[in-house]
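Peer 1: Next comes the sequence, and after it the predicted model I'd like to discuss.
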Amino acid sequence: MGLDVNITGRQRNYILFIGIYAVLSAILFAVVYLTDIPSSVCDGYFPYADAMANGIFPYTEEVWAYDEWRTWEYPPMAYLFLFIPRMFAPSVAGYQVAFIVMTGLFFILGLWCSERLADRMGHDRLRIMALYSVLMFLMFEFLTDRFDMIPMILTFLALILAMDRKYTWAFVVLAFATTVKLYPAIFFPILAIYMLAKGERMGALKGVAAFIITGLAVLALFYLCGADPLSFTKYHTDRPLEMESVIASLIEFTALLGLTDVSYGFDFGSDNIYGSLPDIFSGLMLPLMAVVLVLLYAHYAYWTLRSGLDKSKLRPDTCLVLTIAMMTFILVSTVFSGQYMVWLIPFVLLLYVIPGKREEKDTMMKLFVIGEVLTQLDFLVNFGFRGEGEAMSALGILILLMRNIMMVVLYLGLTMRLIENDRGKLFRRKARAPE
């Protein structure tokens, strides 16, 4: 007599996407295990995890990783997630398996977040879960051979908690995500302004306090152990212009045309460009990013905290501002590594489910998918067929330039959409004003 197992449609959805993830994971593991292809997990993360397993506390000693002595370049709690797989596997191969399992669990959490997002916004669960999965699978090696999916999913969870009005927990999770990868901190002012605009002043105060306390608690733990958990910031402020960044791709193209000279080198764990123009822009991008973000916050606060705001427009505008902030951090920067595309996936989903014109949503999705495909081509041409520190080929420069142009077009399109939305609010307010 056969076993009668009743599987619901919801369970079937999870089984389908988790099954695909498992198959792709097995393929990736086999490729790394059977070849000498470079792997961040094996060549970089395992040495740090093994050092911690042997009693070296983060930020206290340099570690031999990626065939050189390296400082601790990530925020403090990133090393918790690098260490967890080492707790279950002392060998490199075992560590990679454990790391893949850990990222798989975060993929499942992201599935739940996408399902919850669909429920909250009145969309079909399967459609949004499938969209989430496809966007993730297109960047698959960046999911299982980097830890960037972890802060991305934590940020996604924080946004879902905010939508569920669990504001304090949203800020706690966002703060924890910030101690894994710094970029979630840019959403802190946006969520605080969002709550103030909703009239949740006490909730905003509690959320701000929760964010600060969580962050300070993590830092205090490391300081008490004799480490400096903020030393990683110097590593990133001193970085030269990474060759994949938007401004670098423009300079590389001008060099291809013979209009300027650049040289290539490998340092700070990335391929960089050097020369008179790169040296100038490497020092300008971080301050420029800060200025753009402050202007975005000011714009958002001005339009959301004014009296007479149509509350129905608050959530769509907030989703738009969150996405623009994320893209500002990526595009107005000295670095645009391939895994940064993974950071954008929750925000692309947010924009897809909020009210708006279907044509605009489809265009946005096409641009992002093209950006993902070009990122994979960039990874293949500029990293698969090219040695560290070597000059880029003309094909590599053009692929990278096209990827960055696609993302800039998307960025400018979203910015114009935000401006048009706010101009519309102004005109509607004037129309309602008494003569």
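Peer 2: Happy to help now that I have it. All values derive from a computational prediction rather than experimental measurement.
Peer 1: alpha carbons only for contacts and neighbour counts from here, please
Peer 2: Noted.
Peer 1: buried set for the strand or helix carrying Leu414?
Peer 2: Assigned by DSSP states H and E, Leu414 belongs to helix 394-432. Using 16 or more other Cα atoms under 10 Å as the test for burial, helix 394-432 gives 396-408, 410-411, 414-415, 418, 422, 425.
Peer 1: which other helices and strands contact it?
Peer 2: helix 246-256, helix 314-331, helix 358-379 (3 or more Cα pairs under 8 Å, 6 or more residues apart in numbering; DSSP states H and E).
Peer 1: Strands of the stretch 201-350 of the chain, start to end?
Peer 2: 241-242, 263-267, 270-274 (DSSP state E, counting those that start in this stretch).
Peer 1: So which of those is the most surrounded?
Peer 2: With neighbours defined as mean count of other Cα atoms under 10 Å, those peak in mean count at strand 241-242, which reaches a mean of 28.
Peer 1: now the helices and strands packed on helix 394-432 in CSV, with mean neighbour count?
Peer 2: Listed next are the helices and strands packed on helix 394-432 as CSV, based on neighbours: other Cα atoms under 10 Å:
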stretch, mean neighbour count
helix 246-256, 21
helix 314-331, 21
helix 358-379, 17
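Peer 1: now those helices as TSV including distance to Arg120?
Peer 2: Formatted as TSV, the entries for the helices and strands packed on helix 394-432 read as follows, by distance: least, Cα to Cα, whole Å:
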stretch	distance to Arg120
helix 246-256	35
helix 314-331	12
helix 358-379	18
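Peer 1: and Ala26, which of those helices is closest to it?
Peer 2: Evaluated with Cα to Cα, the helices and strands packed on helix 394-432 place helix 358-379 nearest to Ala26, the distance being 19.4 Å.
Peer 1: quick one: the closest one to helix 394-432, angle?
Peer 2: Taking axes from the mean of the first three to the mean of the last three Cα atoms, to 10 degrees, one finds helix 358-379 and helix 394-432 inclined to each other by 160 degrees.
Peer 1: Show me what helix 358-379 packs onto, helices and strands only.
Peer 2: helix 345-353, helix 394-432.
Peer 1: closest one to Glu372 among those?
Peer 2: Going by Cα to Cα, the one of the helices and strands packed on helix 358-379 nearest Glu372 is helix 394-432, 8.0 Å.
Peer 1: want to compare, so here's the second one:
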Amino acid sequence: MRKPPAISCDVITTSDKKTIFAVRVDSGPMIRKKIEDFEKLYSKFKDNLPVSTAAPPKKKLLQADAKLQEKRRQWIVALSQTLLSNYYSYDDVRDFFALGNSDDADDSHVDLGPKEITTACAADFDFLTTIGKGSFGRVFQVMHKETGKIYAMKVLSKEHIRKKNELFSHLQKEKHFSEARTRFYAAQIASALGYLHDNNIIYRDLKPENLLLDKDGYLVLTDFGLCKEGMTPNTLTSTFCGTPEYLAPEIILKKPYDISVDWWCLGSVVYEMLYGLPPFYSKDHNEMYNRIVNEPLKIKRSISNASTDIITGLLQKDKTKRLGYKGDFNEIKEHEFFKAIDWDKLLRREIKAPFVPRIESETDVRNIAEDFVKIKINPASLAPQNLAMTQRDHDFVDFTYVQKNPMAS
């Protein structure tokens, strides 16, 4: 029997008053199902389930709807853990939870090398102000008492993690970026992906929400939860994962794929930075998947030929024709779109960023929404102290290291 997985389950009420249960297994994709779907899955396996497994909760007379949905949510979590612990290799189970092929299951664990683990607890920090709040937790600006360093601490009531992001916020506010600004960001993204690929790591979750701006206006790539190591240029994998708007056609079609899916994602993000929305966007995921797989790319004439060409090259549905498929990052950096980029200067951070956040100190929160900053910190709301943990990954040594800028001396 497998170790019980971490299951997050949230109740969503749609605009037409229907109830949907959003379930995620460990760091896998989110699935959205009705209670009837889980009841059918239960019926299929109930004869082989432990006798302690409860039947689906039924509505009682005069029972409040919220109480019923909470009971159903708890039942779904328990049922999911039982099925995934005992029948993980069954196709019916893996397909239901969108976990990909069983042959790829053992390879889905992301190990980024030897780890040096240091535990920390809430008592090690001074809580300065609230800088974010979501459905599942709150983000605080904190200062480490011993070192004086400033951190963002996310306090969660559930294992589901949801992030807001600075680049995404700026893109929403400004609708779209200029070609020069898009080029500056795209060059850094391509460099980061190239670094990962050089270390045989596929990223698989590139999107504006995972791109942060530092105090100098340079990008920081975050959230390596969907990375997979051991991905050489000739290696294939088949796990269905990523964010719907940015999935490459071969992932949607559940075909084996390689590191070139990251270059598709780069094309989608470049397109979004220039136009404000992903290239095949639709509120309906099935319609969006159909567009990604079957419909031709539509590009307005408001951008340069170089921008049009790189987007077209990156968003080739046939991965063998996709820009970056043959030469990976070296092929990307030679494209006409990046002609103005001095890659060595970019790596040394000598290129002036087109936008620099106005920050007067490490504790400056002027770029944080005022609604968050006004929220008072309640120590009683902090997570249990043994939950906090930091990890250092061998493959990312010096990843955020900044060489001294000779232009500043």
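Peer 2: That came through fine. Just so we're clear, the structure is a prediction, and the values are computed from it rather than from any experiment.
Peer 1: Could I get the TM-score for this pair?
Peer 2: Between these two chains, after superposing, the TM-score reads 0.27 (TM-score structural alignment, normalised by the length of structure 2); 199 aligned residues with a Cα RMSD of 7.5 Å.
Peer 1: Need the helices and strands packed on helix 358-379 of structure 1 in CSV (columns: distance to Leu221 of structure 1).
Peer 2: Shown next, in CSV, are these (distance: least, Cα to Cα, whole Å):
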stretch, distance to Leu221 of structure 1
helix 345-353, 30
helix 394-432, 38
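Peer 1: out of those helices, nearest to Thr323 of structure 1?
Peer 2: That would be helix 345-353 among those, by Cα to Cα, at 5.4 Å.
Peer 1: Okay, buried residues for that closest one please.
Peer 2: So, applying 16+ other Cα under 10 Å, buried residues of helix 345-353 of structure 1: 345-353.
Peer 1: where's Leu286 of structure 1 relative to Leu412 of structure 1, distance?
Peer 2: Computed as Cα to Cα, to the nearest Å, the Leu286 of structure 1 to Leu412 of structure 1 distance reads 19 Å.
Peer 1: List the buried residues for the host helix or strand of Gly313 of structure 2?
Peer 2: Assigned by DSSP H and E, Gly313 of structure 2 belongs to helix 305-314. Neighbour-count burial for helix 305-314 of structure 2, with 16+ other Cα under 10 Å as criterion, is recorded at 307-308, 310-314.
Peer 1: coming back round to it: do you know which of the helices and strands packed on helix 394-432 of structure 1 lies nearest Lys234 of structure 1?
Peer 2: Nearest of those (Cα to Cα): helix 314-331, 17.6 Å.
Peer 1: What helices and strands are in contact with the closest one?
Peer 2: Against helix 314-331 of structure 1 (3+ Cα pairs under 8 Å, 6+ apart) you get helix 188-197, helix 276-304, helix 345-353, helix 394-432.
Peer 1: Let me have those helices in TSV, adding distance to Lys361 of structure 1 as columns.
Peer 2: TSV is the format used below for those (distance: least, Cα to Cα, whole Å):
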stretch	distance to Lys361 of structure 1
helix 188-197	23
helix 276-304	22
helix 345-353	6
helix 394-432	11
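Peer 1: Which element, helix or strand, includes Thr118 of structure 2?
Peer 2: Thr118 of structure 2 belongs to strand 115-119, assigned by DSSP H and E.
Peer 1: any idea which helix or strand comes after that strand?
Peer 2: Following strand 115-119 of structure 2 in sequence, per DSSP H and E, is strand 125-133.
Peer 1: picking up where we left off before, show me what the strand holding Thr118 of structure 2 is packed against.
Peer 2: Looks like strand 115-119 of structure 2 contacts strand 389-393 (3+ Cα pairs under 8 Å, 6+ apart).
Peer 1: now the strand it packs on and strand 115-119, what's the angle there?
Peer 2: 160 degrees.
Peer 1: buried ones in strand 389-393 of structure 2?
Peer 2: Buried residues in strand 389-393 of structure 2 (16+ other Cα under 10 Å): none.
Peer 1: what do you get for stretch 286-305 of structure 1?
Peer 2: Applying 16+ other Cα under 10 Å to stretch 286-305 of structure 1 flags 289-290, 293, 296-297, 300-301, 303-304 as buried.
Peer 1: same check, this time on stretch 161-177 of structure 1
Peer 2: Buried residues in stretch 161-177 of structure 1, counted by 16+ other Cα under 10 Å: 161-163, 167-177.
Peer 1: quick one: contacts for the nearest residue to Ser282 of structure 1 once chain neighbours are set aside?
Peer 2: Excluding the flanking residues, the one nearest Ser282 of structure 1 by Cα to Cα, 6 or more residues apart in numbering is Leu241, at 5.1 Å. Going by Cα atoms under 8 Å, 6 or more residues apart in numbering, Leu241 of structure 1 touches 248, 272-274, 278-279, 281-282, 334-335.
Peer 1: Please report how far Gly215 of structure 1 lies from Val408 of structure 1.
Peer 2: From Gly215 of structure 1 to Val408 of structure 1 the distance is 32 Å (Cα to Cα).
Peer 1: what's the answer for Thr363 of structure 1, then?
Peer 2: Thr363 of structure 1 is 14 Å from Val408 of structure 1, by Cα to Cα.
Peer 1: How about Ala78 of structure 1?
Peer 2: In terms of Cα to Cα, Ala78 of structure 1 sits 29 Å off from Val408 of structure 1.
Peer 1: now do Trp64 of structure 1
Peer 2: In terms of Cα to Cα, Trp64 of structure 1 sits 37 Å off from Val408 of structure 1.
Peer 1: Kindly report the same for Glu252 of structure 1.
Peer 2: 17 Å.
Peer 1: what do you get for Phe232 of structure 1?
Peer 2: Distance from Phe232 of structure 1 to Val408 of structure 1, by Cα to Cα: 29 Å.
Peer 1: ditto for Gly9 of structure 1
Peer 2: From Gly9 of structure 1 over to Val408 of structure 1 (counting by Cα to Cα), the distance is 39 Å.
Peer 1: Kindly report the same for Ile280 of structure 1.
Peer 2: 21 Å.
Peer 1: If you count neighbours, what's buried in the helix or strand where Val77 of structure 2 lies?
Peer 2: Assigned by DSSP H and E, Val77 of structure 2 belongs to helix 65-86. For helix 65-86 of structure 2, the buried set under the neighbour-count rule, 16+ other Cα under 10 Å, comprises 69, 72-73, 75-77, 79-84, 86.
Peer 1: Show me which of those residues is closest to Ser191 of structure 2.
Peer 2: Leu84 (37.9 Å).
Peer 1: Verify the stated contact: the closest one with Asp92.
Peer 2: No - Leu84 of structure 2 is not in contact with Asp92 according to Cα atoms under 8 Å; the separation is 10.9 Å.
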